[in-house]
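**Q** next comes the sequence, and after it the predicted model I'd like to discuss.
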Amino acid sequence: MNVTTYAVDTAKNVMQLHWVDGHTGEIGRRKLSRARFFEFFAQRPGSHVVMEACGGSHHLARRLGALGHDVELLPARQVRPFVSGNKDDAADARALWLASRHPDIRRVPVKTEQQQAVLSLHRMRAHWSSVRTATLNALRALLYEFGVVLPRGKACGLKTLAERRAEFDAQLPALMQRLVDQHLAALRQMDLEVKRIEAELCAVQAADQNARRLREVPGIGLLGATALSATLGDARAWRRARDFATSTGLTPRHTGTGGKVRMGGISKRGDPYIRTLLVSGARSLLNSPSAPQWARQMLLRRPVNVVVVALANKLARTAWALVAHDGAFDRRWGRPDAVGTTG
């Protein structure tokens, strides 16, 4: 049966379509408004639809899937080489259609609403943490102009400001004192927002069996467990643990010619937030008594950051294995007598 493949270049208000009829081979192009877009596919038999994995694409994929279509999301970076000539919506849609025929381009799994909601909590927590740091640094810089020097670090800086407030106020005009009060109130509110989101994530973990499994792994905490569970979803979207680790950007780039291959730094593909959580967890684990023996031995002959990335890669593969196989974490993980199960 010849199924028509529709390539969709998405935007907020206008959708550009490109397709080749599966029976006649006729090439079709059409630009539709968002409302007409769903009407168009509601009137079509089950088809194959491809889109770039970008803002709003998971929602569109779920909507089209509910209409009976098979939807695939392609990484935007891998679609770009297929654009020929000048770049516009029609050229992008055609490039998507061409890329969909390429067997080596990895598909991005479509996330459920729950997965996106959990990851949204993580995004907002990261946002408030970033704004909090920026606000404290702005306050630190303003106080420095009046001769008030705060020590490095959020906790140390705020503690010093609280303990020596009377001394500092003697150096500050009344207007500046009020500005400091406003900044401190804003920082307290941001702390409350971060704690509220972390409480939500605790509830998510309690209700999510995969997150509870992942939390058992040394080096994976509350943030890592909930974010990895939401990212993995149906872990069978990756054929093996190594593929998932590669998708997080924790494998080295390589380049070669004339039979010589050179390995470089990590590829940094995929979601940088997930990679950050894995690397931070690996660094913490490496400095703890729970660090696996192979990592300790590797630390004797390789730079510490190389070992941290290797351990982060291992954490990613372990997470995939636990979710894909519905397994329980083996406490012998990392010991010489443990049997490797992460691919």
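**A** That came through, no problem. Numbers count the residues shown, from 1 in each chain.
**Q** for the rest of this, base every contact and every neighbour count on C-alpha atoms.
**A** Will do.
**Q** which residue ranges form the helices in this protein?
**A** Secondary structure of the chain (DSSP state H): helices at 34-42, 57-66, 76-79, 89-100, 113-144, 154-163, 165-169, 174-207, 209-215, 222-232, 241-247, 272-286, 293-299, 304-324.
**Q** how much space separates the closest residue to residue 278 other than its chain neighbours from residue 114?
**A** Ranked by Cα to Cα, 6 or more residues apart in numbering and with sequence neighbours excluded, the top spatial neighbour of residue 278 is residue 312, at 5.1 Å. To residue 114, residue 312 is 26 Å away according to Cα to Cα, to the nearest Å.
**Q** put this next to the previous one:
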Amino acid sequence: MNVTPVGIDIAKSVFQVHYIDPDTGEIVNKPIKRSQFLEYFANRSRCLIGMEACGSSHHWARQLTAMGHAVKLMPAKFVKAFNIRNKNDAADARAIWLAVQQPSKAVAVKTEMQQAVLMMHRQREQLVKFRTMQINCLRGLLAEFGEVMGAGRVAMAKAIPDTIARIEERLPKVLIDSLRDQWSRIEKMGEEISTIERRLREWKKEDRAVKSIFDIPGVGLLTATAAVAMMGDPKAFKSGREFAAWAGLVPKQTGSGGKVSLHGISKRGDT
């Protein structure tokens, strides 16, 4: 059965749809409100729907797939090549419509659980970043008063009680209280990071794929859970080499005149 290619440029409130009506041959390029989006495709014959793999795309892909449509998520860089003029919603939807009809490696639609795990990874990454900023700030503030501690979070955790006790006798109480509050925030973020890691360990016990990757020597909890959540459907990859290329673990290539040079890994995967 023939399917109708459809390009959708998703947004927060208004989605732009582009397709050619199979009955009349009319080019349709129009906006649809978010509240009417699913209703618009509910009673239509099966479509091949293309969307950029961006915010909320996996949610809408699951909803449309449940209706019986085929959904293809594509990297934004791939779609960009088909938008050769002005950039607006209508032009973007047309570019997606063109791109969805081309042979390319689609982004696997993630399950809600996979998305949840990736969000926990993002939350943990942000907490680690904020904790490092707070530690560096506290270390710099104490250095202004002649207190220097060893490098690293563990060394600071051991030294901070004695350090604050020493300066408490000679510095204003308001500053001491502020320093204690800042260290409390650092400890609180450490507890939140540990909580996220505990939840990831619980998922590892329930998911066979995570267990299998975790058993590989050198692979830890974060790598195993991130790999399974990131890849979506593993059947989308023909081999381990293809997955490595998709994840950006292959050398970057430059070449001209038949000569190809290999460099460091591209890191152009899902970071």
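**A** Yes, it's here. Bear in mind the structure is a predicted one, so any value in this text is a computation, not a measurement.
**Q** TM-score for these two?
**A** Superposed pair, TM-score by TM-score structural alignment, normalised by the length of structure 2: 0.95. Supporting alignment: 271 aligned residues with a Cα RMSD of 1.5 Å.
**Q** so what's the residue nearest to residue 278 of structure 1 up against?
**A** Contact analysis of residue 312 of structure 1 by Cα atoms under 8 Å, 6 or more residues apart in numbering lists 250, 278-279, 281-282.
**Q** again with residue 34 of structure 1
**A** Residue 34 of structure 1 makes contacts with 12-15, as judged by Cα under 8 Å, 6+ apart.
**Q** same thing with residue 229 of structure 2?
**A** Contacts here follow Cα under 8 Å, 6+ apart; on that basis residue 229 of structure 2 touches 110, 113-115, 117-118.
**Q** same question, residue 162 of structure 2
**A** By Cα under 8 Å, 6+ apart, the contact set of residue 162 of structure 2 is empty.
**Q** and the residue of structure 1 most remote from its centre, how close does it get to residue 280 of structure 1?
**A** Residue farthest from the centre of structure 1, counting by Cα atoms, centre = their mean, is residue 170 at 46.8 Å. Per Cα to Cα, residue 170 of structure 1 is found 41 Å from residue 280 of structure 1.
**Q** what does the residue nearest to residue 278 of structure 1 correspond to in structure 2?
**A** Using TM-score structural alignment as the criterion, residue 312 of structure 1 has no counterpart in structure 2.
**Q** one step back: list only buried entries from the contacts of residue 312 of structure 1.
**A** Buried members of the contacts of residue 312 of structure 1, scored by 16 or more other Cα atoms under 10 Å, are 250, 278-279, 281-282.
**Q** reformat those residues as a markdown table; add distance to residue 69 of structure 1.
**A** Listed next are those as a markdown table, based on distance: Cα to Cα, whole Å:
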| residue | distance to residue 69 of structure 1 |
| --- | --- |
| 250 | 33 |
| 278 | 35 |
| 279 | 38 |
| 281 | 39 |
| 282 | 41 |
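**Q** quick one: which two of these are the most distant?
**A** For these, with distances taken as Cα to Cα, the pair at the greatest spread is 250 and 281 (13.5 Å).
**Q** just give me the residue right at the centre of structure 1.
**A** Closest residue to the average C-alpha location of structure 1: residue 271 at 3.2 Å, with Cα atoms, centre = their mean.
**Q** and that residue, how close does it get to residue 231 of structure 1?
**A** 9 Å.
**Q** show me the contacts for the residue nearest to the centre of structure 1.
**A** Contacts of residue 271 of structure 1 (Cα under 8 Å, 6+ apart): residue 248.
**Q** same question for residue 38 of structure 1.
**A** residue 64.
**Q** just give me the match in structure 1 for residue 157 of structure 2.
**A** Aligning on TM-score structural alignment places residue 157 of structure 2 opposite residue 158 in structure 1.
**Q** what about its match, how many residues nearby?
**A** 18 (other Cα atoms under 10 Å).
**Q** and if you look at residue 49 of structure 2?
**A** Using other Cα under 10 Å, residue 49 of structure 2 has 26 other residues around it.
**Q** thought it was touching residue 67?
**A** No - counting by Cα atoms under 8 Å, residue 49 of structure 2 does not reach residue 67; the two are 11.8 Å apart.
**Q** mutual contacts of these two, please.
**A** Common neighbours of residue 49 of structure 2 and residue 67 (Cα under 8 Å, 6+ apart) do not exist.
**Q** hmm, back to that, checking the contacts of residue 34 of structure 1 against structure 2: which ones persist?
**A** Of the contacts of residue 34 of structure 1, the ones still in contact in structure 2 (both residues aligned by TM-score structural alignment, their matches' Cα atoms under 8 Å) are 12-15.
**Q** show me which of those are buried.
**A** Buried subset of these (neighbour count, 16+ other Cα under 10 Å): 14-15.
**Q** closest one of the kept ones among the contacts of residue 34 of structure 1 to residue 304 of structure 1?
**A** Once Cα to Cα is applied, the member of these that ends up nearest residue 304 of structure 1 is residue 12, at 45.0 Å.
**Q** just give the nearest non-adjacent residue to that closest one, would you?
**A** Computed as Cα to Cα, 6+ apart, the closest residue to residue 12 of structure 1 that is not its neighbour in sequence is residue 34, at 7.6 Å.
**Q** what do you get for residue 120 of structure 2?
**A** The shortest distance from residue 120 of structure 2 to any non-neighbouring residue, by Cα to Cα, 6+ apart, is to residue 196 (6.6 Å).
**Q** again with residue 164 of structure 2
**A** Closest to residue 164 of structure 2 by Cα to Cα, 6+ apart is residue 176, at 7.3 Å.
**Q** run a quick neighbour tally on that neighbour.
**A** 17.
**Q** now do residue 58 of structure 2
**A** Residue 58 of structure 2: 22 neighbours (other Cα under 10 Å).
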